[in-house]
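Student: Fold the stuff below for me.
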Amino acid sequence: MENSQSLKGKQELKRSFPSKIRHGTKEKSPMEGVKLAAIAISLNVRLRSSDMPICMQEHALRCSRQLLDSAPKPRPNLTHLARAIKKEFDSAYGPAWHCVIGTSFGSFVTHSAGGFVYFSIDSLSILLFKTEVELVTEEKEGQRL
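Tutor: The predicted structure follows:
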């Protein structure tokens, strides 16, 4: 009886918290999600949607907050902010990151698994995602570059 109750508790916990990162099989503990939530609150960030490992989400939130805080106060240049976040993620996690920042925009994007986060800081919304890149090494038969 005791084993069935502990099994029931574990199943309930699994329903409450996602058990796997989408792009891999690495288990993530409920405490990691709590830590990320605490970080988001401390940075005044609202996480909207994500398909990204928690460590990368934390990097995106901290990097964005730091860049926004160091930007000119009355009106930060959103193009410069987006470029800086994109370059940070290109250098840290490989090429083909894209960043959109604004107060009002719509989007529908296709992204690499484990490479998408959408959040807001103050009145700005930030969309950061990665796409796959295929290097073209030689001309394919019947196709021109």
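Student: From here on, just use CA atoms for contacts and neighbour counts.
Tutor: Fine.
Student: Give me the secondary structure label for the residue nearest the centre of the chain.
Tutor: Centroid-nearest residue in the chain: residue 117, 3.0 Å away (criterion: CA atoms, centre = their mean). Under DSSP: H, G, I helix; E, B strand; the rest coil, residue 117 falls in the strand class.
Student: OK, contacts around the residue nearest to it when sequence neighbours are not counted?
Tutor: Nearest residue to residue 117, sequence neighbours excluded (CA to CA, 6 or more residues apart in numbering): residue 50, at 4.3 Å. Shown in contact with residue 50 (CA atoms under 8 Å, 6 or more residues apart in numbering): 57, 116-118.
Student: Let's compare: structure for the following, please.
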Amino acid sequence: MGETEGKKDEADYKRLQTFPLVRHSDMPEEMRVETMELCVTACEKFSNNNESAAKMIKETMDKKFGSSWHVVIGEGFGFEITHEVKNLLYLYFGGTLAVCVWKCS
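Tutor: All right, here's what the predicted structure looks like:
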């Protein structure tokens, strides 16, 4: 029984970690949802290359919401940024991967 429960718990944990956990956001709801979906798509597509994922997110955000978007993706970083109001999203994906997206012109 213990082994079966352990596998079930592990599967539940992995399933929970496939959804983004928003740590902070001041974006309007529609923009936040679109950005979250974009971040999840990029992180899944480039799961072994954070630089490519960040580039994809930045280029898409620049096209969709105007230029000067910045993206940082990683597991161990701190930051202090200046950003435009209603243009910041900080989330976790996959448990330990953090994504910070902001606009600063």
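Student: Can you calculate the TM-score here?
Tutor: Scored against TM-score structural alignment, normalised by the length of the second structure, the superposed chains reach a TM-score of 0.79; 89 aligned residues with a CA RMSD of 1.6 Å.
Student: The residue nearest to the centre of the first structure corresponds to which position in the second structure?
Tutor: In the second structure, residue 117 of the first structure lines up with residue 89, judged by TM-score structural alignment.
Student: Is it correct that its match is in contact with residue 100?
Tutor: Yes. Counting by CA atoms under 8 Å, residue 100 is a contact partner of residue 89 of the second structure at 5.8 Å.
Student: Looking at the second structure, name the residue matched to residue 69 of the first structure.
Tutor: Checking TM-score structural alignment: residue 69 of the first structure goes with residue 44.
Student: nope, residue 44 of the first structure is what I meant
Tutor: Match for residue 44 of the first structure (TM-score structural alignment): residue 19.
Student: Am I right that that match is in contact with residue 93?
Tutor: Yes. With contact defined as CA under 8 Å, residue 19 of the second structure and residue 93 form a contacting pair (6.5 Å).
Student: which residues are in contact with both of these two?
Tutor: residue 40.
Student: Can you tell me which of the contacts of residue 50 of the first structure is closest to residue 12 of the first structure?
Tutor: Each of those was checked against residue 12 of the first structure using CA to CA; the closest is residue 57, at 25.5 Å.
Student: Just to be sure, the closest one is in a strand?
Tutor: No. Counting by three-state DSSP, residue 57 of the first structure is not found in a strand; it is helix.
Student: my guess is it contacts residue 117, does it?
Tutor: Yes. Using CA under 8 Å, residue 57 of the first structure is in contact with residue 117, at 7.0 Å.
Student: Checking the contacts of residue 50 of the first structure against the second structure: which ones persist?
Tutor: With both residues aligned by TM-score structural alignment, their matches' CA atoms under 8 Å, the contacts of the contacts of residue 50 of the first structure that the second structure also has are 57, 116-118.
Student: List buried residues within the residues you listed.
Tutor: 57, 116-118 (16 or more other CA atoms under 10 Å).
Student: now those in JSON lines, with distance to residue 11 of the first structure?
Tutor: Shown next, in JSON lines, are those (distance: CA to CA, whole Å):
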{"residue": "57", "distance to residue 11 of the first structure": "26"}
{"residue": "116", "distance to residue 11 of the first structure": "28"}
{"residue": "117", "distance to residue 11 of the first structure": "27"}
{"residue": "118", "distance to residue 11 of the first structure": "29"}
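Student: list the contacts for residue 64 of the second structure?
Tutor: With CA under 8 Å, 6+ apart, residue 64 of the second structure has no contacts at all.
Student: Which residue in the first structure aligns with it?
Tutor: Match for residue 64 of the second structure (TM-score structural alignment): residue 92.
Student: can you tell me the helix or strand for its match?
Tutor: Here residue 92 of the first structure, judged by DSSP states H and E, is contained in helix 78-93.
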